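Peer 1: pasting the sequence and the predicted model now:
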Amino acid sequence: MKRYPGEALRAGVVSVFGALDFDVRPNGVSPRRLPDWTRLQVPQVMDAMVRMPSGVRLAFSTDAQEIRLTVQTSRLEFSPLPARPAVFDLVVDGAVVQSHATVAGNTIRLDRTDPGKFELLRGEPDEIVFKDLTPGLKACEIWLPHNAYVELRALEIDDGATLSPVPAPTTRRWIHYGSSISHCLEALQPTGVWPAVAARLGGMHLHSLGFGGQCHLDQFVARTIRKSDADLISLKVGINVINGDTLRERAFTPALHGFLDTIREGKPDTPIVLVSPIFCPSAETRPGPTVPDASGRFVTLPGHEEIQTGCLTLVRVRAILAEAVAARRAAGDANLHYLDGLSLFGADDAGDLPDDLHPNPEGYIRMGHRFADAVFTGGLRLG
């Protein structure tokens, strides 16, 4: 087998789409979804999500009939639930042809009741093998796990086979920003996260900035989007602000406008779709924060109503987002659009919301189809 070390992957032996930076380690490299200059600004709790490669894939052309990828994964375990497998999907000429799961590697045992507490259980690297591929030159993408850290240690192909990077497209580029409901840790495989489902249906080139728990209208994300190559931008915001009770209405509304203003400084005419939160029963009419109860369902906390003036609920957040879009369109931004998150996942879908916050795998796939129908082939007809 012909072997390419991890550093060669970072250096351009293959294309890496969906990542803007890498952590360089003694034995390999790990992709990051935000650029290097953001490191000083990213909070530590968010850095964990930046390093988790939801939507990241290796893209290349090869005539190999066997591909081996040596990886060191670090999977999250939310005690008492076991850590889920890390899955690698191989897409050949646009079709998912093989998926391989691994339970090797490190395990990071977390405590839902204490986000700062964790235990690292070290494990061994693993080799992901895709074999019996069709002969001849083919366009390949290896989608990396959406739910684990991934250190890329080596890529191997058949002796005598060719390998070349795939150039980045110059059109149909989509960058999406969102919360855990865009990160999609609960999906079964990386091509099952809803932005990936929608992108594949719409023929779009995805860069996902869905960060579990960390969608708070941070300016370093807006500046990243401002500098991006994008033909479509979507922003699915609001739920994390309620989850953490991080902004009240007085701060949320100008923060939203500031986020949009920053993007518009570099992308004055690029279509932007502002998406409101999906259905979350406990926070529809009650303000956050939301916390998991003994059964793992996310609930809001009662009490202190006398100091909740300006606290946000989902009903109010959706109204603020719709009003902001209407006002900015009236002021001349015809390429800004509003999409009601309830049209992606509403009360009728609650059976696929096992923890009352995050959809299950079937719910995410449905969201991807609905977004593609609404934005790529439906009423907005963008991209």
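Peer 2: The structure has been received and is ready for your questions. Residues are numbered from 1 along each chain as shown.
Peer 1: contacts and neighbour counts: CA atoms only from here.
Peer 2: Noted.
Peer 1: for the closest residue to Thr38 other than its chain neighbours, what is the enclosing helix or strand?
Peer 2: Nearest non-adjacent residue to Thr38, counting by C-alpha to C-alpha, 6 or more residues apart in numbering: Phe220, 6.4 Å away. According to DSSP states H and E, Phe220 maps onto helix 219-226.
Peer 1: tell me what that helix is packed against?
Peer 2: Other helices and strands packing on helix 219-226, by 3 or more C-alpha pairs under 8 Å, 6 or more residues apart in numbering; DSSP states H and E, are helix 249-266.
Peer 1: what angle sits between the helix it packs on and helix 219-226?
Peer 2: 30 degrees (axes from the mean of the first three to the mean of the last three C-alpha atoms, to 10 degrees).
Peer 1: now the element after the biggest strand by length in the chain, going C-ward?
Peer 2: Using DSSP state E, we find that the single longest strand of the chain is strand 67-79. Taking DSSP H and E as the definition, the helix or strand that follows strand 67-79 towards the C-terminus is strand 86-92.
Peer 1: about what we covered before: what is the subsequent helix or strand relative to the helix holding Phe220?
Peer 2: Taking DSSP H and E as the definition, the helix or strand that follows helix 219-226 towards the C-terminus is strand 232-236.
Peer 1: then this one, side by side with the first:
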Amino acid sequence: MTTALTTTPLTGDLVRGALELEPTPRGVLPQRLPARARAQGADPQLSMAASQPSGVRVALRTSATVLELDVLPTKRAYVGAPPRPDGTYDLLVDGRLVARGSVQGGSVLTVDPRAGTFEVSPGEPGTLRFDGLPPGAKDVEVWLPHDETTELVALRTDAPVAPLPDRGRRTWLHHGSSISQGSGAQSPSTTWPAVAALAAGVELVNVGLGGSALLDPFTARALRGTPADVVSVKVGINLVNADLMRRRALGPALHGFLDTVREGHPDAPLLLVTPLLCPIHEDTPGPAAFDEQALAEGRVRFRATGDPAERAQGRLTLRVVREELRRVHTQRAAEDPHLHLLDGLELYGEADAAELPLPDALHPDAATHRRVGERFAGLAFGPGGPFAARCPA
């Protein structure tokens, strides 16, 4: 006889890693920036990234052997680019990955990078089903797709559920770019921040925002208001590939961003991370653009379009950004003993690029995400790392 499934409301105590659950006509939409921040940054790219639930998971304690999740995904389609695969959901039981799934259909967001347009074609929800879960009480986490907007509609199980018990785990709040969001990773629990968080045994709140790690004041205020034990800020690549500012503006903007974060986390270890190696932007300013020849061949690849000679006029490259981040860190560290710096080249440098080149010239592949996550876990959370005392193993 088939056991009837019971529906449980999807409330904040069952959804971890989101800064806000936005009510919708069908359910709730996990957002990684609060409504006020999203209103102040009315940019379609930012809105898309904030609504993609990187690091967000439905987390519960249950004896259920069957779990169903109704969701309304919003797929992305880029004009002129190959079709994208469906988003991946990772099922972790007692911290171990046991299954993956995806949901077909849903809405479609069509992006035309050349025209700068974003158009949504509405769709219907689908159902993600995991059965054959091990019997007995267990911790269950469904990590939502890191790169696909996911509206949560309903949760059904064949046994009661409860929020995960408090085991005193520390919270790591991280902000970064599309690499931090997980672009190029195999699945949501294998983005580099997820790999690092799972290795270190900490709760992850990932505010990695594709194309939008731009030192925006509203993002700094969102970080300020989010509870955390340790905080990291990884900036640089978006400042270059968006060609957003010049060297004169970078230092003051970074100071202001860190000042705001510090207001909410005055004594927390705060780690400033410089950019990973990205050969096309090491010495060539942005903006970045699609490689038209690659698109014509059915491949996605990016190129830098700036003029290296204009570095003298303050155009940003990654080498310039690293210099400025080191300078700001040195200046602030004299008064802030809890501020630390991590050179992104220690996470992914020239030797790594020779072995594992960036497939599209901007984003790492799945193997590189794992390498970066493992290295970050060791350097930040390992013995002698800036997070080690606050987040003991």
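Peer 2: Right, received. Where do you want to start? Quick caveat: nothing in here was measured; it's all calculated off a predicted structure.
Peer 1: picking that back up, the residue nearest to Thr38 of structure 1 maps to what in structure 2?
Peer 2: Mapped onto structure 2 by TM-score structural alignment, Phe220 of structure 1 lines up with Phe218.
Peer 1: which residues are in contact with the residue nearest the centre of structure 2?
Peer 2: The centre of structure 2 sits closest to Gln181, judged by C-alpha atoms, centre = their mean, with a distance of 2.2 Å. Each residue near Gln181 of structure 2 by C-alpha atoms under 8 Å, 6 or more residues apart in numbering is listed here: 54, 146-147, 191, 206-210.
Peer 1: returning to that earlier point: how close does the match of Phe220 of structure 1 get to Ala35 of structure 2?
Peer 2: With distances defined as C-alpha to C-alpha, to the nearest Å, the gap from Phe218 of structure 2 to Ala35 of structure 2 amounts to 10 Å.
Peer 1: strands along the stretch 1-150 of structure 2, start to end?
Peer 2: Assigned by DSSP state E, counting those that start in this stretch, the stretch 1-150 of structure 2 shows strands spanning 6-8, 15-16, 20-23, 28-31, 57-62, 66-78, 89-93, 96-101, 107-112, 117-121, 126-131, 138-143, 149-157.
Peer 1: now do the helices in the stretch 201-350 of structure 1.
Peer 2: Listed in chain order, the helices of the stretch 201-350 of structure 1 (DSSP state H, counting those that start in this stretch) span residues 219-226, 239-244, 249-266, 314-330.
Peer 1: packing partners of the longest one?
Peer 2: In other words, helix 249-266 of structure 1. Other helices and strands packing on helix 249-266 of structure 1, by 3+ C-alpha pairs under 8 Å, 6+ apart, are helix 219-226.
Peer 1: how big's the offset between the helix it packs on and structure 2?
Peer 2: Following superposition, helix 219-226 of structure 1 is found to deviate from structure 2 by 1.4 Å on average (mean C-alpha distance after the TM-score superposition for structure 1).
Peer 1: quick one, that helix and strand 232-236 angle?
Peer 2: Orientation note: helix 219-226 of structure 1 sits at an angle of 160 degrees relative to strand 232-236 (the same axes, to 10 degrees).
Peer 1: how about helix 219-226 of structure 1: buried residues?
Peer 2: Across helix 219-226 of structure 1, burial judged by 16 or more other C-alpha atoms under 10 Å covers 219-226.
Peer 1: what does it rub up against?
Peer 2: 34-35, 38, 41-42, 175, 259-260, 262-267.
Peer 1: now, which of these sits nearest Ala59 of structure 1?
Peer 2: Taking C-alpha to C-alpha as the measure, Ala59 of structure 1 lies nearest Ile175 of the contacts of helix 219-226 of structure 1, at 17.5 Å.
Peer 1: tell me who's in contact with the closest one.
Peer 2: 206-209, 225, 230, 232-234.
Peer 1: ok, 10 Å please
Peer 2: Counting by C-alpha atoms under 10 Å, 6 or more residues apart in numbering, Ile175 of structure 1 touches 18, 195, 204-210, 225, 228-235, 272.
Peer 1: quick one: closest of the strands of the stretch 1-150 of structure 2 to Pro359 of structure 2.
Peer 2: With distances scored as C-alpha to C-alpha, the stretch of the strands of the stretch 1-150 of structure 2 nearest to Pro359 of structure 2 is strand 66-78 (17.5 Å).
Peer 1: cool, thanks, signing off.
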